[in-house]
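**Q** Generate coordinates for the sequence data below:
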Amino acid sequence: MKEVLGLDELDIKLLELLQMNSRVTISELSKQLVLSRPSVSERLQRLQERGIIEEFTARVSLPAVGLDILLFIQVSELKRTPHEFEEIMKNENAVIECHRVTGTTNYVLKAAVSNMSSMSLLIDRLIPYGSLTTSIVLSSPIPYRVIQPEKGNAAAENVKS
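**A** Prediction:
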């Protein structure tokens, strides 16, 4: 059986099933993977211990909770240290992701707000920290994708005997 980064095909399938429905039962996983419940539980525990599964969570519909406008905000010409900026962003509830990136942009923020007025207030709060370029998401043709290890990477693959 082929392994990718220490994950065999059953581990990869288990990760896929959990990402599609993190509330799936061990019994259902056992049926779908054709493994005993103890084997599924052991694999699940091992994936958590290795840090491959970071946490279990729910995906929440932004429009369903009144956050109808999704934004990507690029911050460049940062006027604070990266550490200071990141600490400030941790307290900015509208920011749902913050990524430090390479290139002329220092950070890319993903934010969600309820309306244009809220968006304007968010931008006003961010202006003191750098130059902003804001994009409003019109549609998301791929809103979420199941994460799997990259296949075909010769350096990452090992054939297990």
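**Q** alpha carbons only for contacts and neighbour counts from here, please
**A** Noted.
**Q** how about residue 102, what does it touch?
**A** In this structure, residue 102 makes contact with no residue, judged by C-alpha atoms under 8 Å, 6 or more residues apart in numbering.
**Q** On the three-state scheme, it is what?
**A** coil (DSSP: H, G, I helix; E, B strand; the rest coil).
**Q** just residue 96 next, same as before
**A** Following three-state DSSP, we place residue 96 in the strand state.
**Q** one more to line up against the first:
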Amino acid sequence: MDHFDRKICEILQTDARRSSTDVAAQVGLSVSATNDRIRRLQKQGIITGWQARLAPAPFAAATCAFVLLDLRYEGEAEAIAALSAHDAVQELHHISGPHSYLMKLRLADTAALQRFLSEVVKPLPAVTRTESIIALDTAKETLAIAVPTEEQEDG
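**A** Next up is the predicted model:
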């Protein structure tokens, strides 16, 4: 990736609805060269998708909770597949430390969290323990990746 690709990534990550003309003008390339680079970035798997970010509250997802999961090795793959299939599960990370996984959920309220834990999580045979953390407020939430400059990558 050169500095043009990095700049394109920065621009599109901030606002994917930008027109090709606007992106091209900002990076100093022609529209066709910019479009070629965007297609290549997609083909290489650097740009992985295009999506709108929605406010959670209008969709009964105002409560953000993090659940630390302890799992037995036997049945772990099935548990992860089952949890990953639920829309309320936004993230599921295999982590180091005393717990096996960290799961981020978006649900309507704490009652919905309780139901999800009781009906979905705890019945899974591999689950041995859960610990829930409810976010009271969100100061920052982003999917943006810091795009390093060429100098930062080289040095």
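**Q** Kindly provide the TM-score of these chains.
**A** These two chains, once laid on top of each other, score a TM-score of 0.86 by TM-score structural alignment, normalised by the length of the second structure; 151 aligned residues with a C-alpha RMSD of 2.1 Å.
**Q** Quick check: buried residues in stretch 61-73 of the second structure?
**A** Buried positions in stretch 61-73 of the second structure, judged by neighbour count with 16 or more other C-alpha atoms under 10 Å: 61, 63-71.
**Q** got it, and stretch 87-105 of the first structure?
**A** Within stretch 87-105 of the first structure, the residues that qualify as buried by neighbour count (16+ other C-alpha under 10 Å) are 89, 94-95, 98, 105.
**Q** Quick check: of those residues, which lies closest to residue 145 of the first structure?
**A** Of all those, residue 98 has the smallest distance to residue 145 of the first structure: 19.0 Å, by C-alpha to C-alpha.
**Q** Counterpart of that closest one over in the second structure?
**A** Per TM-score structural alignment, the equivalent position to residue 98 of the first structure in the second structure is residue 92.
**Q** Just list the residues touching the spatially most distant residue from the centre of the second structure, thanks.
**A** No residue in the second structure has its C-alpha farther from the mean C-alpha position than residue 30, which lies at 31.7 Å (C-alpha atoms, centre = their mean). For residue 30 of the second structure, the contacting residues are residue 24, taking C-alpha under 8 Å, 6+ apart as the criterion.
**Q** Now do the strands in the first structure.
**A** Counting by DSSP state E, one finds strands in the first structure at the ranges 2-4, 69-76, 95-100, 105-113, 131-136, 157-159.
**Q** Including distance to residue 27 of the first structure, could those strands go into JSON lines?
**A** Supplementary listing: the strands of the first structure in JSON lines, determined by distance: least, C-alpha to C-alpha, whole Å:
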{"stretch": "strand 2-4", "distance to residue 27 of the first structure": "25"}
{"stretch": "strand 69-76", "distance to residue 27 of the first structure": "37"}
{"stretch": "strand 95-100", "distance to residue 27 of the first structure": "34"}
{"stretch": "strand 105-113", "distance to residue 27 of the first structure": "37"}
{"stretch": "strand 131-136", "distance to residue 27 of the first structure": "42"}
{"stretch": "strand 157-159", "distance to residue 27 of the first structure": "30"}
